[in-house]
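**Q** Build me a model:
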Amino acid sequence: MAGITARRVVVALDCPDARELAEFYAAMLGWRIRDDAEYSDWVDVVPPEGEPGAVALACQTVPDFRAPTWPGGPVPTQVHLDFYVDSIADSEPAVLAAGARRHDHQPSPDGQFVVYLDPVGHPFCLCEE
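**A** You can find the predicted model right below:
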């Protein structure tokens, strides 16, 4: 059976304030925010105009949002993002300046990925191949 042909994939993140989290990811990635006045609870974060990008992020306001408690605890991680970069050391200052923080738990034995938390607690990684 043949699969679908998706022109774009959007990964949506639940959060307490869609605009605030979208601003974090836009700043961290150098992407732009695309507003849709019809949906105030949903904000898209997309690659810059003209830059190819079949993947985008969206931030969705959820009134009863609870931050994930990864690696254990009562609130599971619903999504995990990996951002592949040329150098974690060179990329980390921009990630921290945007508002992320390093997670206390770092499971990579060889440092090929580092776990961070976005401002509302979603874990994500910077990875080197």
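
**Q** For the rest of this, base every contact and every neighbour count on C-alpha atoms.
**A** Will do.

**Q** which residue packs closest to residue 13, ignoring adjacent ones?
**A** In space, and not counting its chain neighbours, residue 13 is closest to residue 59: 4.9 Å by CA to CA, 6 or more residues apart in numbering.

**Q** same question, residue 33
**A** residue 45 (4.6 Å).

**Q** Residue 126 versus that neighbour, what's the distance?
**A** Note on residue 45: its distance to residue 126, by CA to CA, to the nearest Å, is 18 Å.

**Q** These two: which has the busier surroundings?
**A** Per other CA atoms under 10 Å, whichever of residue 45 and residue 126 has more neighbours is residue 45, with 28 against 21.

**Q** how near is that one to residue 95?
**A** In terms of CA to CA, residue 45 sits 16 Å off from residue 95.

**Q** what do you get for residue 28?
**A** 5 Å.

**Q** Over to residue 43?
**A** Note on residue 43: its distance to residue 95, by CA to CA, is 20 Å.

**Q** more neighbours, these two?
**A** residue 43 (25 against 22).

**Q** wait, that one sits on residue 15?
**A** No: Residue 43 is not in contact with residue 15 according to CA atoms under 8 Å; the separation is 11.0 Å.

**Q** this one next, for a side-by-side:
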Amino acid sequence: MCSNTVFAPASSSNIETGLPKIIISSDDPVASNLAAGYAAGIKMLAAGSTKAGFVSGIKADFSVAAADGFLAGIRVLIPEATLATTYTATSTTRPRPRKPSPPRSARASASSIPTSVARPTQPRPQRRTATS
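**A** So this is what the prediction gives:
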């Protein structure tokens, strides 16, 4: 399905993948989000708004730079615009513990179900032979 597709995920540094169809680019978060902020500014002008929001994950240098770029893009069109920035994680945020799955032996698999149960057999119809 994707044999002719080249994937280009963004990164803060150019990383060699060794894979022919994956290119990781070196992106500047300020430049990338400047364009996004400009697009948001167009929508804000149409709505008559001067307030925007920016939601990110962990508060780190790249996410702060991204928010700065986003606001700069908006301010190209709306110089008095303000931005409320929310960081949803911290460096000490730990993922919620996952509910343990049942032991493998307790889970049914196709190979553990007897064939006679999984696929009931039906009697084959008898062949009729032509009589001369």
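
**Q** Overlay them and tell me the TM-score.
**A** Laid over one another, the chains give 0.21 as their TM-score (TM-score structural alignment, normalised by the length of structure 1), with 53 aligned residues with a CA RMSD of 5.5 Å.

**Q** right, and the residue nearest to residue 33 of structure 1 touches residue 58 too?
**A** Yes: counting by CA under 8 Å, residue 45 of structure 1 touches residue 58, with 5.8 Å between them.

**Q** who touches both of the two?
**A** Residues touching both residue 45 of structure 1 and residue 58 (CA atoms under 8 Å, 6 or more residues apart in numbering) are residue 22.

**Q** How is residue 27 of structure 1 assigned, secondary-structure-wise?
**A** helix (DSSP: H, G, I helix; E, B strand; the rest coil).

**Q** The nearest residue to it once chain neighbours are set aside and residue 26 of structure 1, how far apart?
**A** Spatial nearest neighbour of residue 27 of structure 1, excluding adjacent residues (CA to CA, 6+ apart): residue 98 at 5.9 Å. Noted for residue 98 of structure 1: a distance of 9 Å to residue 26 of structure 1, by CA to CA.

**Q** and for the two, which residues touch both?
**A** By CA under 8 Å, 6+ apart, no residue touches both residue 98 of structure 1 and residue 26.

**Q** neighbours of residue 81 of structure 1, just the number please.
**A** 12.

**Q** So it is in contact with residue 127, correct?
**A** No: here residue 81 of structure 1 does not reach residue 127: they are 10.2 Å apart, not a contact under CA under 8 Å.

**Q** tell me, what's touching residue 43 and residue 15 of structure 1 both at once?
**A** What both residue 43 of structure 1 and residue 15 touch, as defined by CA under 8 Å, 6+ apart, is the set 59, 60.

**Q** thinking again about what came up before, for the residue nearest to residue 27 of structure 1, what are its contacts?
**A** 24, 25, 27, 28.

**Q** Assumed the first one was part of a helix.
**A** This means residue 24 of structure 1. Yes: checked against three-state DSSP, residue 24 of structure 1 lies within a helix.

**Q** residues making contact with stretch 72-91 of structure 2?
**A** So stretch 72-91 of structure 2 is in contact with 33-42, 45, 50-59, 67, 71, going by CA under 8 Å, 6+ apart.

**Q** how close does the closest residue to residue 52 of structure 2 other than its chain neighbours sit to residue 70 of structure 2?
**A** The spatial neighbour of residue 52 of structure 2 that comes closest, neighbours along the chain excluded (CA to CA, 6+ apart), is residue 83 at 4.9 Å. To residue 70 of structure 2, residue 83 of structure 2 is 9 Å away according to CA to CA.

**Q** and for the two, which residues touch both?
**A** Jointly contacting residue 83 of structure 2 and residue 70 under the rule CA under 8 Å, 6+ apart are residue 54.

**Q** Compare neighbour counts for the two and give me the winner.
**A** Neighbour count, other CA under 10 Å: between residue 83 of structure 2 and residue 70, residue 70 has more, with 28 against 15.

**Q** what's that one in contact with, if anything?
**A** 30, 33, 34, 35, 36, 37, 38, 54.
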